[in-house]
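J.: give me a model of this one.
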Amino acid sequence: MISLPKMLSRTRFFQKSSLSHAVRPLATSFSKRCIAPQTYERLFTSAATAAVDYNPPTQIAALTERDNRVSVLWADGQEGDFHFAWLRDNDPLRFMSCGQKMPIESIIPGSKSLIPTSLETDDENETLRIRWGNQDQDSIFTSSWLRMHCYDKMDLDLTATRASRALSYHQPPEIDFDTLFENNEGVYKWLKMVNEFGLALVKNVPSNDGEVLNVSGLVGKSSHTMYGENFDVKTEANPINAAFSDAALEFHMDLAYFESPPGLQYLHALRFDTSMEGGESTFIDAHAVAEVFKEREPEAFETLVRVPATFQKNHVDRANPARLFYQRPHISVNYVNEVIAVFWAPPFEGPLMVLSEDVETYYAAYAKFRALMNSDEMMKRYGYRFRLQTGDLICFNNRRMLHGRDAFRSHQGVRHLQGCYNTIDDFLNKYRVLAFEYDPHPNVLLGGGIAAYGEERVGTTSHR
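T.: Below is the predicted model:
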């Protein structure tokens, strides 16, 4: 057992027969990191995923107390710092069995209540016990939980849930309709495709009215919008939306004028006659394009992060009148400046309402981003163009994949798609739950309820 009296300023080491080597500080720059330098994979897993292959050494070799934190050194030489304010906030005693956190008094860094009277490990050196001066009960943290939740910059970088920007092969990954309804493992395979590539094509879907709701129901209840629980995309004489015409559609996201635009979008080809000329579907990974834009045009990028565009659906001359307006920048980043959202919908942009000095700066940045988005270079790297067939259903991440289509001519044929939406939260929840069950990979980061392996950032920093 390691025990430190109050405000001990130096590190004590120990040796036990259970350890295969003497513990000592490491001289490399990785000595204060919770992830070994030889691996850049995500190594953490929830305490609940005990069946995973990776079990890093979790015995505590040494504790060092400083003014406002404790440094934990593990038996394999890795080290992590934990602020007393953070430890008090995450006291296991605060959490109910359902995972909710019980309230306590405000945590004020530097206050006497955050100065521990003792720090010690158990006899096996696998837990850290903290005795606070004003608390009747000690806080007990398992070594493995602390290891899983290290939060210095390198650890956050190494454990960030970045999906690989897989280069497009112009045809999306495919899965058969029957596979989805065999069992939940089929659903997981499908959602894993959507997560990795941003989209997935479901083949051989029955051409029944409303069948798209059965597919989206595997994820969660369909989102009800001004277009209903589901909607039809087919040519109309007096369309209330450009999608209901035969015109080409530029890359866009749906419902950008909503406070929370839909997460997943589904388009089921109930009928797409071979006599139709044109009408190919197009998609592009907007997050990937925005990251390229950040590198090539940093000033223009910052403008589109800072200056809000106006998105609107202003159409009262319809059965379900709409006056929806929302201001937000085109690009959102998290606190380490990674792209987490792109809001791009040229057909639904209203008058720019910003300070005078930002107007021309905005339009210049907008033109550069639009040119890059529509370039052959980005289409070849991150885009898709393909023709749906009757019975195909394309599912895509509306927050990540902008979509459009080529113009078409009917020649007495029919192009009839039926669509609907799921929220991004239903998608993330379903994907994480199924990943927990079917893919207990060492790289599945579920400890702390943050994300699943390779999960794409889709909305806030909480999705790291």
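J.: every contact and neighbour count from this point should use C-alpha atoms.
T.: Noted.
J.: any idea how far residue 33 is from residue 84?
T.: Residue 33 sits 18 Å away from residue 84, going by CA to CA, to the nearest Å.
J.: I meant residue 182, not that one.
T.: In this view, residue 182 and residue 84 are 49 Å apart by CA to CA.
J.: these two: which is more packed in?
T.: Using other CA atoms under 10 Å, the more surrounded residue of residue 182 and residue 84 is residue 84, with 24 against 10.
J.: dump the residue contacts of that one.
T.: 68-70, 114-115 (CA atoms under 8 Å, 6 or more residues apart in numbering).
J.: can you tell me the SS state at residue 313?
T.: Using DSSP: H, G, I helix; E, B strand; the rest coil, the structure places residue 313 in strand.
J.: who's in contact with the residue lying closest to it once chain neighbours are set aside?
T.: Excluding the flanking residues, the one nearest residue 313 by CA to CA, 6 or more residues apart in numbering is residue 324, at 5.0 Å. If you count contacts by CA under 8 Å, 6+ apart, residue 324 has them with 257-258, 312-314.
J.: off-centre distance for the helix or strand containing residue 324?
T.: Assigned by DSSP states H and E, residue 324 belongs to strand 322-329. Offset of strand 322-329 from its chain centre (CA atoms, centre = their mean, to the nearest Å): 24 Å.
J.: let's see this one next, to set against the first:
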Amino acid sequence: MLSAVARRALTGAIQVVRGCGFLSSPAMVPRSGHQTLAAAPLPAVQGSPGVRQAQVLDHKRMLQVEWDDGSCSLYPFAWLRDNCQCPLCTLQSAQARSLLLTDLDVHTGMDQVQLSDNSKVCITWPDHHRSEFEPEWLRKRCFSPEARQARQEKLFLNEREFWDSGLQIPMADYEEVLHDDKAALAWLMALRRVGIVYLKGASLEQGQVARLSQRIGFLRLTFYGHTWQVQDKPSANNVAYTSGRLSLHTDYPALHHPPGVQFLHCLQQSQQGGESEVVDGFHMAELLRREAPEAFGILSSLWVDFTDTGSDYCDFFVQSKNRIIDVDGEGRVTRINYNNATRDSTLDVPLDQVQPFYSSLKTFVEVMNRPENVFAYRMEPGDLVTFDNWRLLHGRKSYVSNSECLRHLEGAYLDWDEVMSRLRILRKQVYGDS
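T.: Sure, this is the predicted structure:
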């Protein structure tokens, strides 16, 4: 359970996203199933409290800092010495640690602590080295559970907005996202929170997904190239390159580190069929955990083999072992790895686990395919959808293929590291925070 401080921090973050428009009242939602994604609003800025006093607690080997608002923070001696900000210990131009761990006395004491006129915490160590810490720098690194939770949420935006068939996809203008920092920030924040954002107005020519990727950093190169063309192809090297129905899946679980984000740009749509389907995989996993905990336990613990072979950007024969549901140390779902087409016939599990695995996977797929959980939409030329490939499972209805109207989407991948890097940079540029 989150503390009051953490809840306030998370609520503030969620309100920023709500201000983007995707949680507006139903009466304001267009019938097409989209909501306009407005520019991210500027948050209220509050100053960090100054230091009232700093006290050495030798018996605990910690420094206690009391703030002007009456709260206190504790900092271990070893951590303070390890993070000395002086030019000898930190390369200022890179904000990278220069102090070697071999030179760090992890059992160091503290000779003296003083407050400077501008409230810096000044420490003298037994070897006469001197460290100075800005109040705001220390405050942001408080070790209390509440502060740690708020800091991690700000860095990684781990809280999600779950949804089902009633999803209203956040929508933004493609060109505005390319040229306006507030619009780009709102796009990335919604992408992280909701998992999918729809961009309108991209030109009807290849290269728009690559152009959008430059707003973030760079594309993820895979065996299918930097970008790839989703079309009905003879002798297809991927089931996506056929006109048949694609069941709900995540892309590329045949890699140990599947791409985190996917872009799909519609250049030409089929005259009949081809509608897209998505489900919130994290939400589905939580439903499974609640309704069938044994199945959740099996899918989050057994390692399943995936494979992909063929030739495209180059020839490839990839193998991976992934759990269908990845969870972190706190039990939070972090990634879904499921593609029925590339699930290998090799199943490296004990014999007595084969039937429980199939039963568990079948239960999960049935949960995902419930009509109340699936959101369907139809892309039109110029539409570009961006979504979280670690979270969403997506599919496509079959379509009629003919030479007069050949369905054509261009796709590309990015990784979450690059996306979150750009989000933090944009947030700093728009909000002015660090």
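J.: average offset of the strand holding residue 324 of the first structure relative to the second structure?
T.: Compared with the second structure after the fit, strand 322-329 of the first structure shows a mean deviation of 1.2 Å (mean CA distance after the TM-score superposition for the first structure).
J.: that strand corresponds to what range in the second structure?
T.: Taking TM-score structural alignment as the measure, the second structure aligns residues 316-323 with strand 322-329 of the first structure.
J.: about what we covered before: still contacting in the second structure, which of the contacts of residue 84 of the first structure?
T.: Shared with the second structure under both residues aligned by TM-score structural alignment, their matches' CA atoms under 8 Å, the contacts from these are 68-70, 114-115.
J.: switch these over to a markdown table; also include secondary structure, neighbour count and distance to residue 252 of the first structure.
T.: Converted to a markdown table, these look like this (DSSP: H, G, I helix; E, B strand; the rest coil; neighbours: other CA atoms under 10 Å; distance: CA to CA, whole Å):
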| residue | secondary structure | neighbour count | distance to residue 252 of the first structure |
| --- | --- | --- | --- |
| 68 | coil | 16 | 49 |
| 69 | strand | 18 | 48 |
| 70 | strand | 18 | 49 |
| 114 | helix | 22 | 50 |
| 115 | coil | 21 | 53 |
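J.: wait, doesn't residue 270 of the second structure sit right on residue 401?
T.: Yes: with contact defined as CA atoms under 8 Å, residue 270 of the second structure reaches residue 401; the gap is 6.9 Å.
J.: now the common contact residues for these two.
T.: In contact with both residue 270 of the second structure and residue 401: residue 407, using CA under 8 Å, 6+ apart.
J.: which residue ranges form the helices in the first structure?
T.: 84-89, 143-148, 153-159, 177-180, 184-197, 211-216, 286-296, 298-306, 356-373, 376-382, 424-438 (DSSP state H).
J.: mean deviation of the third one from the second structure?
T.: Mean deviation of helix 153-159 of the first structure relative to the second structure after superposition (mean CA distance after the TM-score superposition for the first structure): 3.3 Å.
J.: gap between that helix and the chain center?
T.: On CA atoms, centre = their mean, the centre of helix 153-159 of the first structure falls 16 Å from the chain's centre.
J.: do the same with the last one
T.: Helix 424-438 of the first structure sits 11 Å away from the centroid of its parent chain (CA atoms, centre = their mean).
J.: list the buried residues of it.
T.: 424-428, 430-432, 434-436 (16 or more other CA atoms under 10 Å).
J.: quick check: closest non-adjacent residue to residue 101 of the first structure.
T.: Per CA to CA, 6+ apart, closest to residue 101 of the first structure is residue 95, 4.5 Å.
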